[in-house]
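Engineer: Give me a 3D structure for the following:
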Amino acid sequence: MDRRSLIKHAGIAGVLAAGVAPAAHAQATVRWRLASSFPKSLDTIFGSAEMFAKTVKALSGGKFEVSVHAAGELMPAFGVVDGLQNGTIEMAQTASYYFTGKNPIFAFGCAVPFGLTARQMDAWKNHGNGRKLMDAFLAEFNIKSYSAGNTGTQMGGWYRKEIKSVADLKGLKMRLGGGLFGEAMQKLGVVSQNMPVGEVYQSLEKGTLDATEFVGPYDDEKLGFNKVAPFYYYPGWWEGSAELEFYVNTKAYAALTPEFKAIVDAATIVAARDMGSKYDAFNPQALKRLVGAKTQLKAFSKDVLDAGFKASMEVFAEHEAKSPEFKKIHQDMRAFQRDQILWEKFSEQRFNAYMASVKV
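Structural biologist: Modelled structure (predicted):
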């Protein structure tokens, strides 16, 4: 795709708003390496990194190229923050809550239990204090952040047995992607396992895992979880949305010309929007296929949701007591969320409830 057609596809207003010149002929050639935490098979998530690189190359007239590497090619899936810190790579694509072992604050960049929806997250990051607060935190890791796209509200995962009550969670060995919800689930008796998604199917098949969560129907179907765990629960209360992120080494970004910085800024917007729209388009059809293949779709009971909420609030309180910075970011997010919930009572919530009640 040439630069002219790409700009038309991405939306000329959005590209020009980011300050991108039609070409960058005077710039010296730049080569970056981007390490993803995800496999190539996930065309939604990994595809966002590919879209970013494609857009950068097109907008720069080939003067700026980004090579994209799947998890394990340059470094392990969970090694990308270390790679950015030591300058091994210029850029990464990841889920920030994978790194809560370094600091629990990382979770706010992606998802926290009973947190923001996709649109709320974008609003908080772009027009609230979210991006400013998170980039101030990430500066100590030599990282600047961008959205790489959002999955929307996720499913509650795949289980080898039914979860009829909170008691059924006790002793359950479950793969959880990372973040504060692992701590909340542990309070409910779940034995939390954090492992790359590529290792999960075999663990479920062998019975060394009892359950897993990942994203939603489209990605989960590709990974084949329905073949080894028949019960599919919703909603994923620990991920009202999950924002994947592009992490950029701050020194590498600072070394770019203003034109190339603007191209990076614009290309992330194109990639993030593409990912979100893919999930909205592909998930409904994938869910139909899964149910047609005898997946047993189940809703978490209110008792399970209430227990999850109580455990999550305990986790937040514990971290707030230990870290003023954690408390500042958490309280800012919750204040923003309260306003969003209030507005949505009079807008999308009521509209969606009505539309679900009628035949269209």
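Engineer: rest of the way, CA atoms for contacts and neighbours
Structural biologist: OK.
Engineer: What count of nearby residues applies to residue 61?
Structural biologist: Counted by other Cα atoms under 10 Å, the residues lying close to residue 61 total 16.
Engineer: ignore the last one, residue 72
Structural biologist: The local packing of residue 72 (other Cα under 10 Å) involves 15 other residues.
Engineer: next one: residue 54
Structural biologist: Residue 54 has 20 nearby residues by other Cα under 10 Å.
Engineer: what helix or strand does it sit in?
Structural biologist: helix 45-59 (DSSP states H and E).
Engineer: same question, residue 275
Structural biologist: Going by DSSP H and E, residue 275 is in helix 258-292.
Engineer: quick one: the strands in this structure?
Structural biologist: In the chain, the segments counted as strands under DSSP state E are 30-36, 64-69, 91-94, 143-150, 157-159, 173-175, 191-193, 211-212, 231-234, 243-249, 296-299.
Engineer: Please give the structure of this sequence too, so both can be compared:
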Amino acid sequence: MNKYLQGAAVAALSIAIAAPAMAEEWNVSVWGKRRAFTEHVEKLAELVSEKTGGEFTMNVSYGGLSKNTENLDGISIGAFEMAQFCAGYHEDKNPTITVLELPFLGVRNLEEEVAVSHMIYEHPAVQEDLARWNAKLLMTSPMPQYNLVGTGDPRETVESFDGMRVRATGGLGEAFKAVGGVPTSVPSNEAYNAMEANVVDTVAFAQHAHLSFRTIDQADWWTANLNPGTVNCPIVVNIDAYEGLSDEHREALDSSVDESIAYYLDNYQNNVLTQWDQILDEKGVTKVEFSDEELQKFRDATQGIADQWIEEKSAQGIPAQELYDMVKAKLAEMHGM
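Structural biologist: Below is the predicted model of the structure:
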């Protein structure tokens, strides 16, 4: 009998060793509809499935699992394994990464946004911050700077922003307020009507949103290089789910991040930014290019917002000055300064 049991144990062990990895299925919570903002998530799911022979799959849900403002909460309780959210939705839940939403940091393009975001995501204090929600930062969703479309005469100086009614929320609203603007939090889907009804003079969006919400149809001019700031929207995974992956599946996930980001950048350039330039030409929208002197005036006028952020977050025990200095140093390096 003992010999039989020993033989059975050896056979069972052999089967376990020879058996393929267990199938893994993750639910991913995003919102809206499939668009440039979610293409890296779709690409990630595609790559992971390919690398694991279909053993590790992801179901990307557009609003079917959670509200966009509650995705971090869903991750914390394991309601789904992966999610996208934006830092500005709940600053108190992710204070460290809001450094990336401060105005006039100097980010010029999506590649720079990726570089500073992933650098900040790797900081131990930031990882500890998100770990409170059982969340591991996987990659960013790089958003262009929220430049303005406006009606009437182009505003080409800091002084011309005085009294300007602008659709801008959060930190961007504060930034325009600092130079005399009058921010309003008109919902995104009402921005076109607000411009048409002369409720606002300008609207701050990324290019794809100006297209989606048709504010470009009301525009006389566009601030091509103001680059006042943007939102930071990470992709996170539930820590327990991540650590529960087999080595093979975890490697498939980790190794697919850079390729997914590269795909996102290429798609955004070819399908949004190129289209944007064509539309500006077709509609005869004037491109406003601010001089270096004027841009410095904007930075000087809004520096107090960053200073206040550093003071408040430092009081919470966050290495705020270090995080801010890291972003500025990285951008200076990328700008060859």
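Engineer: What does the superposition give as a TM-score?
Structural biologist: After superposition, the two chains reach a TM-score (TM-score structural alignment, normalised by the length of structure 2) of 0.77; 312 aligned residues with a Cα RMSD of 3.2 Å.
Engineer: can you list the strands of structure 1 in a markdown table and add mean neighbour count?
Structural biologist: A markdown table is the format used below for the strands of structure 1 (neighbours: other Cα atoms under 10 Å):
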| stretch | mean neighbour count |
| --- | --- |
| strand 30-36 | 20 |
| strand 64-69 | 20 |
| strand 91-94 | 28 |
| strand 143-150 | 25 |
| strand 157-159 | 26 |
| strand 173-175 | 24 |
| strand 191-193 | 20 |
| strand 211-212 | 27 |
| strand 231-234 | 22 |
| strand 243-249 | 25 |
| strand 296-299 | 16 |
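Engineer: between those strands, which gets nearest to residue 278 of structure 1?
Structural biologist: When those are compared by Cα to Cα, strand 143-150 sits nearest residue 278 of structure 1, at 9.8 Å.
Engineer: Output the contacting helices and strands for the closest one.
Structural biologist: The contact analysis (3 or more Cα pairs under 8 Å, 6 or more residues apart in numbering; DSSP states H and E) places strand 143-150 of structure 1 against helix 45-59, helix 130-138, strand 243-249, helix 258-292.
Engineer: Residues in contact with that strand: which ones?
Structural biologist: 45, 48-49, 84-85, 93, 118, 131, 135, 138, 241-250, 268-269, 271-276 (Cα atoms under 8 Å, 6 or more residues apart in numbering).
Engineer: and it, how far out from the chain's middle?
Structural biologist: Offset of strand 143-150 of structure 1 from its chain centre (Cα atoms, centre = their mean, to the nearest Å): 9 Å.
Engineer: likewise stretch 82-90 of structure 2?
Structural biologist: In terms of Cα atoms, centre = their mean, the centre of stretch 82-90 of structure 2 is found 8 Å from the chain centre.
Engineer: Stretch 207-219 of structure 2 now?
Structural biologist: Offset of stretch 207-219 of structure 2 from its chain centre (Cα atoms, centre = their mean): 19 Å.
Engineer: Likewise for stretch 109-117 of structure 1?
Structural biologist: 9 Å.
Engineer: which stretch among the strands of structure 1 comes nearest residue 75 of structure 1?
Structural biologist: strand 30-36 (7.5 Å).
Engineer: Can you list the helices and strands that that closest one packs against?
Structural biologist: Going by 3+ Cα pairs under 8 Å, 6+ apart, strand 30-36 of structure 1 lies up against helix 45-59, strand 64-69, strand 91-94.
Engineer: ok, the equivalent of residue 44 of structure 1 over in structure 2 - how many residues close by?
Structural biologist: In structure 2, the residue paired with residue 44 of structure 1 is residue 36, using TM-score structural alignment. A count of neighbours around residue 36 of structure 2, defined by other Cα under 10 Å, yields 18.
Engineer: Quick one: residues contacting residue 36 of structure 2.
Structural biologist: For residue 36 of structure 2, the contact set (Cα under 8 Å, 6+ apart) comprises 208, 264, 267-268, 272.
Engineer: if I pick the residue nearest the centre of structure 2, what's in contact with it?
Structural biologist: Nearest to the mean C-alpha position of structure 2, counting by Cα atoms, centre = their mean, stands residue 233 at 2.6 Å. If a contact means Cα under 8 Å, 6+ apart, then residue 233 of structure 2 has 84-87, 140-143 as its contacts.
Engineer: With distance to residue 194 of structure 2 added, can I get the residues you listed in TSV?
Structural biologist: As requested, those are arranged in TSV below (distance: Cα to Cα, whole Å):
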residue	distance to residue 194 of structure 2
84	29
85	27
86	24
87	26
140	31
141	28
142	27
143	24
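Engineer: Nearest to residue 176 of structure 1, out of the helices and strands packed on strand 143-150 of structure 1?
Structural biologist: Judged by Cα to Cα, the one of these that comes nearest to residue 176 of structure 1 is strand 243-249, at 15.7 Å.
Engineer: how many degrees apart are the closest one and helix 130-138 in direction?
Structural biologist: Interaxial angle of strand 243-249 of structure 1 relative to helix 130-138 (axes from the mean of the first three to the mean of the last three Cα atoms, to 10 degrees): 50 degrees.
Engineer: mean shift of strand 243-249 of structure 1 relative to structure 2?
Structural biologist: After superposition onto structure 2, strand 243-249 of structure 1 sits on average 2.6 Å from its aligned residues (mean Cα distance after the TM-score superposition for structure 1).
Engineer: circling back: not counting sequence-adjacent ones, nearest residue to the residue nearest to the centre of structure 2?
Structural biologist: Spatially, and ignoring its direct neighbours in sequence, residue 233 of structure 2 is nearest to residue 86 (3.9 Å; Cα to Cα, 6 or more residues apart in numbering).
Engineer: ok so, going back, closest to residue 210 of structure 1 out of the helices and strands packed on strand 143-150 of structure 1?
Structural biologist: helix 258-292 (19.4 Å).
Engineer: got the buried residues for the closest one?
Structural biologist: Residues 259-276, 278-279, 283, 286-287, 290 are the ones in helix 258-292 of structure 1 that count as buried (16 or more other Cα atoms under 10 Å).
Engineer: Could you check the angle it makes with strand 30-36?
Structural biologist: 30 degrees.
Engineer: Just name whatever secondary elements helix 258-292 of structure 1 is in contact with.
Structural biologist: Counting by 3+ Cα pairs under 8 Å, 6+ apart, helix 258-292 of structure 1 packs on helix 45-59, strand 143-150, helix 217-223.
Engineer: before we move on, back to that, would TSV of the strands of structure 1 with distance to residue 225 of structure 1 be doable?
Structural biologist: Below are the strands of structure 1 laid out as TSV (distance: least, Cα to Cα, whole Å):
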stretch	distance to residue 225 of structure 1
strand 30-36	22
strand 64-69	25
strand 91-94	22
strand 143-150	21
strand 157-159	7
strand 173-175	12
strand 191-193	16
strand 211-212	8
strand 231-234	9
strand 243-249	22
strand 296-299	12
